[in-house]
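Engineer: sharing a model that was predicted from the sequence below.
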Amino acid sequence: MVFEDVLEEYLYHCMARGYTQKTMINKRQECKNLKIYLKEKRGITELESITTFDLRAYFRIKQQAGLQPQSIVTMYKMIAAFFNWCEREGYLSENPISKVVTPKVPKKVLNGFTVEEVQGMIEAFSYKTYIEARNKAMIAMLADCGLRAMEIRSLTVENVKEKTLLIYGKGNKERIVFISPELKKILIKYDRMRKQYFKDKIIKEDCFFLTYLGTGLSHVSLYNVIKEAGKRAGVEDKRVSPHTFRHFYSVQSLLSGKLDLHSLSLLLGHSDITTTQRYLSSMNNEQLIDKATSSSPLMNMKGS
């Protein structure tokens, strides 16, 4: 089978599964890079002609070019997803990617937000204008619900319920996230200002969080809001991003002792609990001591 034809079918398969535009751009780019390499450097245009040696050579070139291990692993996952699909579809009897070894990625411990920093970022915005109220509500929701950037940007008015959020995550997977009373208080004020601001304006997209023009927020716009929150709150030497808020939500949920790892995994929309377990390894010593103390059998025997 012609490699290019199978690639095209695979990409349409991914689109049908509801992958985000950003994910599709990355997949197309990596598939294109592999296609060019195989054709120009190895003289391969047929899917069945691709061997493990060809793929090892491809990743070796990436390493020699100075790419970081994490970048190579990310590329590997995208290419592996294609070949695994080919095997499932019966296009390949043997999977050439199965014996390709990826470089080890050094473990980096994320320096997460403190409770005081998150509180400061929420309080950095007021209710004086629609944009200020919107920013406050977004920061509060990120901290209290652990949403991905794509999830908070695509959240619709219809999916903000009385006590829950209906979220469509990676692969368009549906899940329910709960709204705490503290977050609800902020959302009520924001929604009131949102309705007032757009009373005589045209809303162009059905997003809960809108720009002043009535359109949904772009990826860059959301990041700019978060960066501004960190700047106003004086957060330094930390990555101020949606993922760090997601990390904060996860760690605080585990520290509280009110959520088990499986429940947290469902709320985060993780397909594999091992992804959620990584948040445990990012806890600092002080946080681990607090968790150990609260779960101490002897401490819990007091007053029993």
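Structural biologist: That came through fine. Numbers count the residues shown, from 1 in each chain.
Engineer: CA only for contacts and neighbour counts going forward, please
Structural biologist: Fine.
Engineer: any idea how far stretch 265-276 is from the middle of the chain?
Structural biologist: Chain-centre distance of stretch 265-276: 11 Å, with CA atoms, centre = their mean, to the nearest Å.
Engineer: how about the helices in the stretch 201-304 of the chain?
Structural biologist: Using DSSP state H, counting those that start in this stretch, the helices of the stretch 201-304 of the chain run over 219-233, 242-256, 261-268, 273-281, 285-294, 297-301.
Engineer: just want the angle from the fourth one to helix 242-256.
Structural biologist: Yep, that's helix 273-281 we're talking about. Interaxial angle of helix 273-281 relative to helix 242-256 (axes from the mean of the first three to the mean of the last three CA atoms, to 10 degrees): 80 degrees.
Engineer: and the contacts of helix 273-281?
Structural biologist: Here helix 273-281 makes contact (CA atoms under 8 Å, 6 or more residues apart in numbering) with 109, 247, 250-251, 261-262, 264-265, 270.
Engineer: helices along the stretch 51-200 of the chain, start to end?
Structural biologist: Secondary structure of the stretch 51-200 of the chain (DSSP H, counting those that start in this stretch): helices located at 52-64, 69-88, 115-123, 130-145, 149-153, 181-197.
Engineer: go through these and name the closest to residue 96.
Structural biologist: Between residue 96 and those, the tightest spacing by CA to CA is seen for helix 52-64, at 4.5 Å.
Engineer: in that closest one, what's buried?
Structural biologist: Across helix 52-64, burial judged by 16 or more other CA atoms under 10 Å covers 54-56, 58-59.
Engineer: ok, second structure coming up, stack it against the first:
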Amino acid sequence: MPKKACPKNTYLRDGIYWARFKVGGVEYRQSLRTRSERVALKRLAVLREQVEDQAVYGIAGPVGWPDAVVSWSERASGSLGERSYSRYLCSLRQVRAHLDSLSVQEVTAEVLKELIKTRRRAGVKNATIRRDLTAISSVLDNAADEGWISDNPVAGLNRRRIVPEKTVRIVLPQDASVALVFERLPDRIRDLCEFTRETGLRLDEATSLRHAAIDRLERTITVEKGKGDKVRVVPLTAAAEAIADRQPRYIGKPWVFWQGKGERIVGVSSRLGGFMRRVAQKAAREGTEFHPFSHHDFRHLFAVEYLRSGRGSIYDLQGELGHGTITVTERYLAFLTPDQVKAAKSLVAQRGAQTPRSEAASTA
């Protein structure tokens, strides 16, 4: 069956009509948001008139929020990292109910403030709302580049005041509580927790670790997709190598930590939480002490032990953890003695980075 011919200045994408025409030598492409040829032609005529008015008189016609998102997506999918792009899309899906009925010109600071209030009333956390605003801001930046709006209204919001970030207090996991949970964990989940404690990797970084990223000759681990899609290299200790080596390889799959038929392991936090709840319930019945912890707490423990042992300075630790600013890393100084703080802040801090923690413990 021959392919359906589209009317002039239109084309089909997944059954939806799109406009494509030039005004003043500039090509314009925009979804007409219809599967009907008749409706598409009407919308094309209106759109072309708006674009010509803008080109001649500087008058920008209304551009729907969904069209602004499509335009942003075409540019962002090639410029953002895969994880960042997926995170932005997730946020944009969450705010569709608030913005889809508006034109991009109608998305004002007041509209955004009302969106924030509504999301808060729904019980959404501030950190999530801040991520939503970042995604919205990215779409509005693109709209400004396209000439649809003059300014990005998100830029005028004081996000620190309107959506303050909550400072999470760091509590280090206690050995006795960790032992109670570890004795119940499946081997692979326990190994993943121990690997995080030994390397300081984030959970997502550890679960996406490939065998090829471990260089036994150079004694390094390459974190291929850290936070913000940044790459960094961290030392491979003897203990971390031993944990990686005892993971059975699934033929044809790259992951160090895997499940099922070689798929990347998922749901670690929820599974760890399930075992922890059972341990906590048993401890409560028996009247014994138990302090809950999260998988991320092993990263905190790595950081504190790194500084306490003199493996490197606070600046070395910043690099190993992949922190964007030293301020974030400096939170761990609160767990040190004055002498340890002095050493950690010095560029010539005592270094034992080539001596794995497990070896240091055996010689203590």
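Structural biologist: On my side now, so go ahead. Predicted model, so just to flag it, every value in this text is computed and none were measured.
Engineer: please work out the TM-score for the two chains.
Structural biologist: After superposition, the two chains reach a TM-score (TM-score structural alignment, normalised by the length of structure 1) of 0.71; 271 aligned residues with a CA RMSD of 3.8 Å.
Engineer: quick one, which of the helices of the stretch 51-200 of structure 1 is packed in tightest?
Structural biologist: Mean neighbour count (mean count of other CA atoms under 10 Å) peaks for helix 130-145 among the helices of the stretch 51-200 of structure 1, with a mean of 23.
Engineer: and it with helix 261-268, angle?
Structural biologist: Put simply, helix 130-145 of structure 1 runs at 160 degrees to helix 261-268, going by the same axes, to 10 degrees.
Engineer: in terms of secondary structure, what does helix 130-145 of structure 1 contact?
Structural biologist: helix 115-123, helix 181-197, helix 219-233, helix 242-256 (3 or more CA pairs under 8 Å, 6 or more residues apart in numbering; DSSP states H and E).
Engineer: now what about that helix, what contacts it?
Structural biologist: For helix 130-145 of structure 1, the surrounding residues in contact (CA under 8 Å, 6+ apart) are 118, 121-127, 147-148, 152, 177-180, 183, 186-187, 189-190, 193-194, 197, 209, 211-212, 225-226, 229, 242, 245-246, 248-249.
Engineer: which position in structure 1 aligns with residue 89 of structure 2?
Structural biologist: Using TM-score structural alignment as the criterion, residue 89 of structure 2 maps onto residue 28 of structure 1.
Engineer: and what of residue 258 of structure 2?
Structural biologist: That one, residue 258 of structure 2, aligns with residue 210 by TM-score structural alignment.
Engineer: list the contacts for the closest residue to that match other than its chain neighbours?
Structural biologist: Distances taken as CA to CA, 6 or more residues apart in numbering place residue 216 nearest to residue 210 of structure 1, at 4.9 Å, with adjacent residues excluded. Contacts for residue 216 of structure 1 (CA under 8 Å, 6+ apart) come out as 153-154, 205-207, 209-210.
Engineer: now structure 2: which of these match?
Structural biologist: Contacts conserved in structure 2 for these, using both residues aligned by TM-score structural alignment, their matches' CA atoms under 8 Å: 153-154, 207, 209-210.
Engineer: ok, which pair from those residues is furthest apart?
Structural biologist: Across those, the longest distance by CA to CA is 10.1 Å; it joins 154 and 210.
Engineer: residue 262 of structure 1 maps to what in structure 2?
Structural biologist: Aligned counterpart of residue 262 of structure 1 in structure 2: residue 315 (TM-score structural alignment).
Engineer: ok, so what distance separates the residue lying closest to its match once chain neighbours are set aside from residue 319 of structure 2?
Structural biologist: The shortest distance from residue 315 of structure 2 to any non-neighbouring residue, by CA to CA, 6+ apart, is to residue 326 (7.1 Å). Separation of residue 326 of structure 2 from residue 319 of structure 2 (CA to CA, to the nearest Å) stands at 9 Å.
Engineer: from residue 99 of structure 1, how far out is the residue most central in space within structure 1?
Structural biologist: The centroid of structure 1 falls nearest to residue 148 when counting by CA atoms, centre = their mean (4.3 Å). As judged by CA to CA, residue 148 of structure 1 and residue 99 of structure 1 stand 33 Å apart.
Engineer: and what of residue 156 of structure 1?
Structural biologist: Taking CA to CA, one finds residue 156 of structure 1 at 43 Å from residue 99 of structure 1.
Engineer: same check on residue 11 of structure 1?
Structural biologist: Computed with CA to CA, the distance linking residue 11 of structure 1 and residue 99 of structure 1 is 24 Å.
Engineer: and the two? Which one has more around it.
Structural biologist: Per other CA atoms under 10 Å, whichever of residue 11 of structure 1 and residue 99 has more neighbours is residue 11, with 17 against 12.
Engineer: the more buried one should be in a helix, yeah?
Structural biologist: Yes. Secondary structure of residue 11 of structure 1 (DSSP: H, G, I helix; E, B strand; the rest coil): part of a helix.
Engineer: show the contacting residues for it.
Structural biologist: Residue 11 of structure 1 is in contact with 24, 27-28, counting by CA under 8 Å, 6+ apart.
Engineer: what is the burial count for residue 65 of structure 1?
Structural biologist: 9.
Engineer: and it, how far from residue 240 of structure 1?
Structural biologist: Between residue 65 of structure 1 and residue 240 of structure 1 the distance is 29 Å, computed by CA to CA.
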